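K.L.:
what's the 3D shape of this:
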Amino acid sequence: MPTSISDLAKAKARALGFDAVGIARADEAWDAGGRLEEFVAAGRHGTMDWMETTLDRRKTPTGMWPEAKSAVVVALNYGPDHDPMETLSQRGAGNISVYARGRDYHDTLKSRLKQLAREFVAETGAEVKVFVDTAPLMEKPLAQKAGLGWQGKHTNLVSRELGSWFFLGVMLTAAELEPDPPEADRCGTCTNCLDICPTKAFPMPYQIDARRCISYLTIEHKGAIPHEFRAAMGNRIYGCDDCLAVCPWNKFAETAQEAAFHARAELKLPGLDELAALDDAAFREVFSGSPIKRIGRDRFVRNVCIAIGNSGEERLAASLVPLLADASALVRGAAVWALLQLDPDAASVAREKHLATEGDADVRQEWAAVT
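P.N.:
Purely as a prediction, here's the structure:
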């Protein structure tokens, strides 16, 4: 039986199926806020303007809720049943980050967190608030303080029990709970995650420049993908798992038990030509209930075009031609680049047809940049 409200919170979290739980003080000073300020000041957040506008609230948990005293941090395993690096060689198919191949984790995680909050409040009467990663709260430093893992050299959290594959959620409470000891850094001399990065997004260990990160480029970045990163993207059309997948601590990771996190069959190796043909309605239907839906059809098809251009498969050129006249200039520009990679002759013929009527300066520049 739980002997304290701290034990009670942990027992209830475990009973709800969370794979790990720890407690940290929410009202103590920490250096994570300073590191975030430096990250934003250096412009490494790219076009994620919300990181700057919410900086003051984001720097400390009490910035989100001044009354917060403790943080109950939970983890939910989404470990894959395969090696995520294997699909990178299937150049005619799109590679989707492991976490996005199943149902949207926000729904599953937040539902359990709310249930935890209800049960905790019913037992203790303490005020609580729950957060997943859509709120301006730094979960990873909190999770390290709570002993769930440590932020590795790739800045992601690593666990001795779960490896790299887990989601984080936080329940802040005004209750005074007994904190767990923080986890120590156990990366040692390993640099696998830094060495594998296709775009060299890590200026140094424990620092990331989001502007160079494929996850940022394919998900958060709204404009055209900079030319210098396109070839390195390969067939990655939503996110990138490379720095997670090569971590040696994954030898302890297990396949996710939660069915919602199991990969949908159609998202394991989706054909790039089929994805390129998606209009807005079809995109919404295919990705209903998926985190991919939030980036919208145009950004997604932009990513697909880049992957087609990197595929080396000339047969896929035909799927690009209709996109040269797409309603979205973002898609048109990516299709231009991709067609020129696969079939310069077809691109030359298409150029005469589409450039003459092309009113968008950015797409004209795309033609000019590669011809």
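K.L.:
every contact and neighbour count from this point should use C-alpha atoms.
P.N.:
Will do.
K.L.:
which ones are touching Arg236?
P.N.:
88, 94-97, 214, 303, 307 (Cα atoms under 8 Å, 6 or more residues apart in numbering).
K.L.:
among these, which one lies nearest to Arg35?
P.N.:
Ile214 (21.8 Å; Cα to Cα).
K.L.:
which ones are touching the closest one?
P.N.:
Going by Cα under 8 Å, 6+ apart, the list of residues near Ile214 reads 199, 233, 236, 239-240.
K.L.:
apply 6 Å and report the result again.
P.N.:
Neighbouring residues of Ile214 by Cα atoms under 6 Å, 6 or more residues apart in numbering: Cys240.
K.L.:
please apply the same query to Ser159.
P.N.:
Gly149.
K.L.:
do the same with Ile237
P.N.:
Shown in contact with Ile237 (Cα under 6 Å, 6+ apart): 94-96, 303-304.
K.L.:
would you agree it falls within a strand?
P.N.:
Yes. Per DSSP: H, G, I helix; E, B strand; the rest coil, Ile237 lies within a strand segment.
K.L.:
burial count for the residue lying closest to it once chain neighbours are set aside?
P.N.:
Closest residue to Ile237 apart from its sequence neighbours, by Cα to Cα, 6 or more residues apart in numbering: Asn303 at 5.0 Å. Using other Cα atoms under 10 Å, Asn303 is surrounded by 28 other residues.
K.L.:
same check on the one 3 residues further on?
P.N.:
Neighbourhood size, Ile306 [other Cα under 10 Å]: 26.
K.L.:
secondary structure element for it, which one?
P.N.:
Element membership for Ile306 (DSSP states H and E) is helix 296-311.
K.L.:
hmm, who's touching that helix?
P.N.:
91-92, 234-235, 237, 276, 280, 283, 331, 334-335, 338, 341.
K.L.:
so which of these belong to strands?
P.N.:
Taking DSSP state E, the ones among the contacts of helix 296-311 that sit in strands are Ile237.
K.L.:
any of the contacts of helix 296-311 buried? List them.
P.N.:
91-92, 234-235, 237, 276, 283, 331, 334-335, 338, 341 (16 or more other Cα atoms under 10 Å).
K.L.:
now the other sequence, so there's something to compare against:
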Amino acid sequence: MASLESRIHDEAAALGFAACGFARADAADAAGEELRGFIAEGRHGEMGWMEERLHHRVGVKALWPEARSVIALGLSYAPARDPRWLEAEPTRGRISVYAQGADYHKLVKQKLKALARWLVAEAPCEVKVFVDTAPVMEKPLAAAAGLGWQGKHTNLLSRSHGNWLFLGIIYTTLELEPSAPASAHCGSCTACIAACPTGAITAPHRIDARKCISYLTIEHPGPIPEAYRTAMGNRIYGCDDCLAACPWNRFAGAEQGHEKFRPRPELVAPQLADLLQLDDAGFRELFAGSPIKRIGRGRLVRNCLIAAGNSGDRALAPQVERLTRDPDPVVADAARWARERLR
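P.N.:
Take a look at the predicted model:
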């Protein structure tokens, strides 16, 4: 009879997971200590939730002492084309590849729960499943479980899937045989570091979130610091530049991307002119079922105004002018900046 680990692999593949591996519960404890330094230096910016749950995030057993093993899983969202093609379309907003389709939190968790139910039936145990929103070190755990290695941009990188993997984690009380950790294959390449528009990758494997466009457009609640507004270009939700620059992506065929993550046509290259017209109701309708919905209308329109100011398109000036009177002071601030840029 095949080993339990082999059967878990097979069941994960049947559910659509592109990668599966196993690690001991203490396999990523060193990364937890590195996280303490990241927080102590303030590089997490205003992501207070990281600091609040740091005591749980630093290790698997810190969150659940009964855990013995970790199952790490990856679901591919490999794009059909290089997402940087929109650099040449300044009047269109650039949305990070992962957010152009269905909300990955729901789909990945649904599949994790299905695998967990199967596992409990096969080998009675206790399990907990996690997708991104819990205090879990997904990337170091996935690296320990052999799914790939953390590249110089700190994201998980795979020889088979490039950087395009959504990660899910299952904690279990089972003692599973660990997978061999993947060795790093970045070599002397620094393409991801050179690609960062704001210099947020300050050294190999070292990120300052306060400079990162993904952080600024999604997590940062206030006005975008003026030092980074021009560098944002037309990025209105996230940034894929360090990911897209990685040479390993040439092995990540677009056919590997899960069908539910196929881009919604209206989110591939939306016109800034259309997005600047959104009120709260229009925002909720357009982004229903999308991870973008969680940032709210104010942050998205703020980001679109920065992009409008960078576009050089005077046709956007009337909409920008109208938004200088927006009741949201952060939106109004971005509109005044965009107005001056367009002048």
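K.L.:
superposed, what's their TM-score?
P.N.:
Overlay of the two chains. TM-score (TM-score structural alignment, normalised by the length of the second structure): 0.98; 342 aligned residues with a Cα RMSD of 0.9 Å.
K.L.:
just how off-centre is the helix holding Ile306 of the first structure within its chain?
P.N.:
With Cα atoms, centre = their mean, to the nearest Å as the basis, helix 296-311 of the first structure stands 17 Å off its chain's centre.
K.L.:
how close does it sit to the second structure?
P.N.:
Mean deviation of helix 296-311 of the first structure relative to the second structure after superposition (mean Cα distance after the TM-score superposition for the first structure): 0.3 Å.
K.L.:
around Thr62 of the first structure, how many other residues sit close by?
P.N.:
18.
K.L.:
name the element it belongs to?
P.N.:
Using DSSP H and E, Thr62 of the first structure falls in helix 61-64.
K.L.:
show me what the following helix or strand past that helix packs onto, helices and strands only.
P.N.:
Counting by DSSP H and E, the next helix or strand C-terminal to helix 61-64 of the first structure is strand 70-77. When contacts are defined as 3 or more Cα pairs under 6 Å, 6 or more residues apart in numbering; DSSP states H and E, strand 70-77 of the first structure packs onto strand 20-25, strand 166-173.
K.L.:
what does stretch 268-286 of the second structure contact?
P.N.:
Here stretch 268-286 of the second structure has contacts from 91-93, 297, using Cα under 6 Å, 6+ apart.
K.L.:
need those in JSON lines (columns: distance to Gly151 of the second structure).
P.N.:
Below are these laid out as JSON lines (distance: Cα to Cα, whole Å):
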{"residue": "Thr91", "distance to Gly151 of the second structure": "32"}
{"residue": "Arg92", "distance to Gly151 of the second structure": "30"}
{"residue": "Gly93", "distance to Gly151 of the second structure": "27"}
{"residue": "Arg297", "distance to Gly151 of the second structure": "33"}
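K.L.:
hang on, the earlier thing: pipe the contacts of Ile237 of the first structure into TSV and attach distance to Thr47 of the first structure per row.
P.N.:
What follows is those, written out as TSV (distance: Cα to Cα, whole Å):
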residue	distance to Thr47 of the first structure
Gly94	25
Asn95	24
Ile96	22
Asn303	17
Val304	21
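K.L.:
if we take the residues you listed, which one ends up nearest to Thr62 of the first structure?
P.N.:
Nearest member of those to Thr62 of the first structure, counting by Cα to Cα, is Ile96, at 35.3 Å.
K.L.:
which residues of the stretch 151-300 of the second structure fall in strands?
P.N.:
156-157, 165-172, 201-203, 206-207, 235-237 (DSSP state E, counting those that start in this stretch).
K.L.:
in the first structure, which helix has the most residues?
P.N.:
Ranked by number of residues, the top helix in the first structure under DSSP state H is helix 105-124.
K.L.:
list the buried ones in it?
P.N.:
105-106, 109-110, 112-114, 116-117, 119-120.
K.L.:
how about stretch 175-190 of the second structure?
P.N.:
For stretch 175-190 of the second structure, burial by neighbour count (16+ other Cα under 10 Å) applies to 176, 178-179, 181-182, 186, 190.
K.L.:
could you tell me the end-to-end distance of that stretch?
P.N.:
Length of stretch 175-190 of the second structure, first residue to last, Cα to Cα, to the nearest Å: 38 Å.
K.L.:
now the nearest residue in space to Arg229 of the second structure that is not next to it in sequence: how far from Leu316 of the second structure?
P.N.:
Excluding the flanking residues, the one nearest Arg229 of the second structure by Cα to Cα, 6+ apart is Ile306, at 6.3 Å. Note on Ile306 of the second structure: its distance to Leu316 of the second structure, by Cα to Cα, is 12 Å.
K.L.:
that older thread, from the buried ones among the contacts of helix 296-311 of the first structure, which two are the most distant?
P.N.:
Phe283 and Gln341 (25.3 Å).
K.L.:
re the thing from before, next, format the strands of the stretch 151-300 of the second structure as JSON lines and append distance to Ser3 of the second structure.
P.N.:
What follows is these, written out as JSON lines (distance: least, Cα to Cα, whole Å):
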{"stretch": "strand 156-157", "distance to Ser3 of the second structure": "27"}
{"stretch": "strand 165-172", "distance to Ser3 of the second structure": "17"}
{"stretch": "strand 201-203", "distance to Ser3 of the second structure": "42"}
{"stretch": "strand 206-207", "distance to Ser3 of the second structure": "39"}
{"stretch": "strand 235-237", "distance to Ser3 of the second structure": "43"}
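K.L.:
out of those strands, which is closest to Leu267 of the second structure?
P.N.:
Of all the strands of the stretch 151-300 of the second structure, strand 235-237 comes closest under Cα to Cα, at 10.6 Å.
K.L.:
how far off centre is the closest one?
P.N.:
13 Å.
K.L.:
then stretch 293-307 of the first structure?
P.N.:
15 Å.
K.L.:
what does stretch 8-24 of the second structure give?
P.N.:
21 Å.
K.L.:
just the buried ones from the contacts of stretch 268-286 of the second structure?
P.N.:
91-93, 297.
K.L.:
kindly indicate which of these lies nearest Thr133 of the second structure.
P.N.:
Once Cα to Cα is applied, the member of those that ends up nearest Thr133 of the second structure is Arg297, at 21.0 Å.
K.L.:
gap between that closest one and Arg94 of the second structure?
P.N.:
In terms of Cα to Cα, Arg297 of the second structure sits 16 Å off from Arg94 of the second structure.
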